[in-house]
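Trainee: Dropping the sequence and predicted coords here.
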Amino acid sequence: MLEKVKADDFSYIYKLYMNPEVNPFLLYEMMDSETFRPIFDDLLKDEVLYLYKEGTKTLGMCKLVRQKYRDEHKLYLGGVAIHPEHFGKGFGRKMMLEIIDFCREKAILRIELTAAVHNKKAIQLYENVGFIKEGVLKNYTYLKSKNQFIDEVLMSNLL
């Protein structure tokens, strides 16, 4: 089940974003919790951050950013992460299918996302649930900690 993040979810979200197995594929560099707090507060205010749960167990998270005006039929999906202790158990696929159902319920016709070209597992997951590659965005993300730009593949799912 997808559930909007609340203020008291800070610790879980911070630890997942900063997990060394997850962080290289997400938007934010490694940082202490005090530095992350204003980022979390903005995400909370914008109401775009969701937890993925099964029963009472929190398994992961995602950002669902509905576009506006002429683009209101689109949603940008970002920050997709399953906690490493749940890797390889099919929860990523379940979460993606739930996101797709959520979008259908909200009359969203297009889901967009980007993934690092070297993130083969994520790309394969997205393709397995109906996303298609639309192109490669050159030097799209800058990894400050590595002083390196990476290319990302742009993918979409037309519902």
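Mentor: Good, I have the coordinates.

Trainee: CA only for contacts and neighbour counts going forward, please
Mentor: Noted.

Trainee: Who are the contact partners of the closest residue to Leu43 other than its chain neighbours?
Mentor: Distance criterion CA to CA, 6 or more residues apart in numbering; nearest residue to Leu43, sequence neighbours excluded, is Leu49 at 6.1 Å. Residues counted as contacts of Leu49 (CA atoms under 8 Å, 6 or more residues apart in numbering) are Lys4, Val5, Leu43, Met61, Cys62, Lys63, Leu64.

Trainee: Got another one to weigh against that:
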Amino acid sequence: MIRSANKDDFDFVYRLYMHPEVNPFLLYELMDEDSFRPIFEELLRDGVLYIFRASDEENASPTGMFKLIQLKHRTSHIAYLGGVAIDSSFTGRGYGVHMMQEIIALAESKGVKRLELSTGVHNLRAAALYEKCGFKREGILRHFTYLKTEDRYIDEVLMSYLF
């Protein structure tokens, strides 16, 4: 089940974004809670942050998160998918596929015709998941992401799902 994130999701979202195994693949550098709070509040204001729960039970723990950002004007048929992460206590159980299927359904319900994302060329698990769910590789974005703490750039694979 997917729902819009709310203020009560701060701890879960912060923990996922700052997880040492997840953080290198996401947008934000490691930071403390006070530094992350304005970012989180902006994501809530923009209405682009979502929470995935593997169970439909009302009190079920969050399983994953993502951002879905629909573009505007002549590109309003496109949405960018980012910040995709599953809580480490749920990995390896097929929830990634389940979450991606629900994301695709959500995007389609919003009138999206093209769903795109990028992932680090070395993030083989993520790329395999996206391909399993119907995304196709379109090219390499050279030096796309800068990892400040490591003082290096990484290339990313641009992928898309066409409805």
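Mentor: Looks like it arrived, so ask away. It should be emphasised that the depicted structure is a prediction, and the values quoted were computed from it without experimental measurement.

Trainee: Need the counterpart of Asp87 of the second structure in the first structure.
Mentor: For Asp87 of the second structure, the aligned position in the first structure is occupied by His83, per TM-score structural alignment.

Trainee: ok, now how distant is its match from Lys15 of the first structure?
Mentor: According to CA to CA, to the nearest Å, His83 of the first structure stands 9 Å off from Lys15 of the first structure.

Trainee: Which one of the two is surrounded by more residues?
Mentor: More crowded of His83 of the first structure and Lys15, by other CA atoms under 10 Å: His83, with 19 against 14.

Trainee: Number of residues surrounding the residue mapped onto Ser109 of the second structure from the first structure?
Mentor: Counting by TM-score structural alignment, Ser109 of the second structure lines up with Glu105 in the first structure. Other residues lying near Glu105 of the first structure total 9 when counted by other CA under 10 Å.

Trainee: any idea how far Glu105 of the first structure is from Glu112 of the first structure?
Mentor: According to CA to CA, Glu105 of the first structure and Glu112 of the first structure sit 17 Å apart.

Trainee: Helices along the first structure, start to end?
Mentor: Remark: helices assigned in the first structure by DSSP state H are 10-17, 33-46, 91-105, 120-128.

Trainee: Serialize the ones you listed to TSV and add fields for distance to Asn157 of the first structure.
Mentor: Formatted as TSV, the helices of the first structure follow (distance: least, CA to CA, whole Å):
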stretch	distance to Asn157 of the first structure
helix 10-17	25
helix 33-46	23
helix 91-105	9
helix 120-128	9
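
Trainee: Quick one: closest of those to Tyr76 of the first structure.
Mentor: Taking CA to CA, helix 91-105 is the member of those nearest to Tyr76 of the first structure, at 10.6 Å.

Trainee: Next, the mean deviation of the closest one compared to the second structure.
Mentor: Once fitted to the second structure, helix 91-105 of the first structure is off its aligned match by 0.7 Å on average (mean CA distance after the TM-score superposition for the first structure).

Trainee: residues in contact with His73 of the first structure?
Mentor: Arg66, Gln67, Ala107, Ile108, Leu109, Arg110.

Trainee: among those, which two are most distant?
Mentor: Spanning the widest gap among these are Gln67 and Ala107, at 12.2 Å by CA to CA.

Trainee: Was I right to think Thr145 of the second structure contacts Ile154?
Mentor: Yes: between Thr145 of the second structure and Ile154 there is a contact under CA atoms under 8 Å: 5.3 Å.

Trainee: Now Leu27 of the first structure: closest residue in space, sequence neighbours ignored.
Mentor: Once flanking residues are discounted, Leu27 of the first structure sits nearest to Gly79: 7.1 Å by CA to CA, 6+ apart.

Trainee: Thr145 of the second structure and Tyr28 of the second structure: what is the separation?
Mentor: Computed as CA to CA, the Thr145 of the second structure to Tyr28 of the second structure distance reads 10 Å.

Trainee: now Ile86 of the second structure
Mentor: Note on Ile86 of the second structure: its distance to Tyr28 of the second structure, by CA to CA, is 16 Å.

Trainee: With Arg152 of the second structure instead?
Mentor: Distance of Arg152 of the second structure to Tyr28 of the second structure, computed by CA to CA: 15 Å.

Trainee: Tell me which of those two has more neighbours.
Mentor: Taking other CA under 10 Å, Arg152 of the second structure and Tyr28 do not tie; Tyr28 has more neighbours (15 against 10).

Trainee: which ones are touching the counterpart of the more buried one in the first structure?
Mentor: Aligning on TM-score structural alignment places Tyr28 of the second structure opposite Tyr28 in the first structure. Residues near Tyr28 of the first structure by CA under 8 Å, 6+ apart: Tyr17.
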